[in-house]
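In: pasting the structure only:
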C-alpha cells in the first residue's frame, strides 16, 4: 500500500483529490494539509511515501515544500500539481527535487499512475510542461535596443554605432545601458552574448 499526503489550499480540490485517490486499491491517503508549512509538519508526523502538493499554497509553495521534505524526509517523493496559469519551468522543478509534475486538469487516473511511478523511483514531467524548456525565453529588449546591441558586436565604438544608425551618441549609450540592465549583464559584451545565446540576434 502506498501512503499518500495531499496538500492543497482549496478545500474542494483537496477533498476531491483524496476521494479519487482513495478509490485506488493500492493507494491510501493518510493525511491532508491546507498550506505549505502544515504539509511539511503532516509529512513528518505521518511519514507518507508520496506527497501530492499544489504548486501555489500559502506559507510555502509546492517547490519549497519539496525542497524542505528533501531535507527532513528524503524518503517521501513529491508530486507537484500546477494550476491553469503559466506552467513553471521544469528545470526549477527538478532542481528542487520534484519527482512528478503535472497539471491539475490531467485525467483522474493519471495522478494515480504518476504516484505509482515516483514511488517506484521514477520521474514524470508532463509533456506540455516539459515543452516549455524547448522554447526560447521571451526577449525583454525592444527592436531598437536589439539593433543597437547587434551593432555593438566586437566592441564597436559608440560614435561609430551612432554614425551607422543616425543616432546621437547619448541615445546609443542609453539603449546599450537599457539592454545591459534588462539582461542582468555585466557589460555590453556580456549582453550581446546573452542575446545571441538566446537566439534574439
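Out: Everything's here; your move. In this text, all values refer to a predicted model and were calculated from it rather than measured experimentally.
In: switch to C-alpha atoms for all contacts and neighbour counts from now on
Out: Noted.
In: check contacts around residue 28.
Out: Contact analysis of residue 28 by Cα atoms under 8 Å, 6 or more residues apart in numbering lists 1-4, 21-22.
In: what's the burial count for the closest residue to residue 79 other than its chain neighbours?
Out: The shortest distance from residue 79 to any residue other than its chain neighbours is 4.2 Å, reached at residue 100 (Cα to Cα, 6 or more residues apart in numbering). Using other Cα atoms under 10 Å, residue 100 has 23 neighbouring residues.
In: does the residue nearest the centre of the chain count as helix, strand or coil?
Out: Centroid-nearest residue in the chain, with Cα atoms, centre = their mean: residue 88, separated by 2.9 Å. Three states are possible here, and by DSSP: H, G, I helix; E, B strand; the rest coil the one that applies to residue 88 is coil.
In: for it, which non-adjacent residue is spatially closest?
Out: Closest residue in space to residue 88, ignoring its immediate chain neighbours: residue 129 at 7.4 Å, by Cα to Cα, 6+ apart.
In: how about the helix or strand where the one you found lies: buried residues?
Out: Assigning secondary structure by DSSP states H and E places residue 129 in helix 127-130. In terms of neighbour count (16 or more other Cα atoms under 10 Å), helix 127-130 has its buried residues at 129-130.
In: contacts for that helix, please.
Out: Helix 127-130 has contacts (Cα under 8 Å, 6+ apart) with 87-90, 102.
In: take a look at this one as well, against the first:
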C-alpha cells in the first residue's frame, strides 16, 4: 500500500481528494490536515510514503513544508497539488525537494498516476506546466530582490522595508529599481504583483 498524507486548507477539496484516492486498491490515506504547521507531526505519527501538499496554507506554505519533510523524513516523497499552474511555483517546488507537481484541475487519473510514479522513485510534473516552465525560464530576480518585493506586497514605505530586512533605504531602492526593470513593471507595487503572478515570490 502507498501511504498518503493530505494537506490542504480547504476541507471540501481535502475530503474530495481523500475520497478519490481511497477508491484505489493500492493507496491508503493515512492522515488529513488543514495547515502546513500540522504536517510534520502528522508525518512523524503516520510515516507516509507520499505527502500531497497544497502551496498556500495557513502556518507554513507547501513549499516550505516540502523542504522540511525532505530533511526530517527523507523516506517521504512530496507532491505539490495546487490550483497555481505557474512556472515559478514549479521551479520553487522542485528546488524545495518536491518530486511531483499536479494542478488541481487535472483529471483524477493523473493525480493517481503521479502518486504511483513518485512512489516508484520517479518524478511527475503536469505536462503543460512543464512545457511552460521550460519556455519561460527561471525567475530573473535575485533572492534579495524577491525579499524586497515580498515586503513591498505587504505595504509600507522604503524605510519600513529597510528596517524589516535590516538594509539601508538606499539598498532597498536599488533592489526595487532592479526588480522593476526585470519584471518590466512601472511601479514597485506592479512589480510585486507580476512577480507573485509568475510564482517568483
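Out: That came in fine, so what should we check first? Since the structure is predicted, the reported quantities are computational estimates derived from the model, not experimental observations.
In: among the contacts of helix 127-130 of the first structure, which one is most surrounded by other residues?
Out: Each of the contacts of helix 127-130 of the first structure was scored by neighbour count (other Cα under 10 Å); the top score is that of residue 102, with 22 neighbours.
In: for whichever strand or helix holds it, give me the average deviation versus the second structure.
Out: Residue 102 of the first structure is part of strand 100-103 when elements are defined by DSSP H and E. Here strand 100-103 of the first structure is compared with the second structure after superposition; its mean distance to the aligned residues, by mean Cα distance after the TM-score superposition for the first structure, is 0.5 Å.
In: tell me the helix or strand right after that strand.
Out: Read in the C-terminal direction, the helix or strand following strand 100-103 of the first structure is helix 108-119, with elements assigned using DSSP H and E.
In: what's that next one aligned against in the second structure?
Out: Here helix 108-119 of the first structure aligns to the second structure at residues 108-119, judged by TM-score structural alignment.
In: and that stretch, how far from the first structure on average?
Out: Compared with the first structure after fitting, stretch 108-119 of the second structure deviates on average by 0.8 Å (mean Cα distance after the TM-score superposition for the first structure).
In: check which residues of that stretch are buried.
Out: Within stretch 108-119 of the second structure, judged by 16+ other Cα under 10 Å, the buried ones are 110-111, 114-116, 118-119.
In: out of those residues, who's nearest residue 8 of the second structure?
Out: Within those, proximity to residue 8 of the second structure (Cα to Cα) peaks at residue 111, which comes in at 14.8 Å.
In: chain neighbours aside, what residue packs nearest to that closest one?
Out: Once flanking residues are discounted, residue 111 of the second structure sits nearest to residue 102: 6.6 Å by Cα to Cα, 6+ apart.
In: mind listing what the one you found touches?
Out: Residue 102 of the second structure is in contact with 79-82, 110-111, 114, 124-126, counting by Cα under 8 Å, 6+ apart.
In: how about CSV for the residues you listed, with distance to residue 148 of the second structure added?
Out: Written out in CSV, the entries for the contacts of residue 102 of the second structure read as follows (distance: Cα to Cα, whole Å):
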residue, distance to residue 148 of the second structure
79, 29
80, 26
81, 28
82, 25
110, 37
111, 35
114, 35
124, 32
125, 30
126, 30
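In: which of the three states applies to the residue lying farthest from the centre of the first structure?
Out: Among the residues of the first structure, the one whose C-alpha is farthest from the average of all C-alpha positions is residue 163, by Cα atoms, centre = their mean at 43.4 Å. The three-state label given to residue 163 of the first structure by three-state DSSP is helix.
In: that one pairs with which position in the second structure?
Out: Per TM-score structural alignment, there is no equivalent position to residue 163 of the first structure in the second structure.
In: check the fit of whichever strand or helix holds residue 28 of the second structure onto the first structure and give the mean distance.
Out: For residue 28 of the second structure, the element it lies in under DSSP H and E is strand 27-33. Average distance, strand 27-33 of the second structure versus aligned residues of the first structure after superposition (mean Cα distance after the TM-score superposition for the first structure): 0.4 Å.
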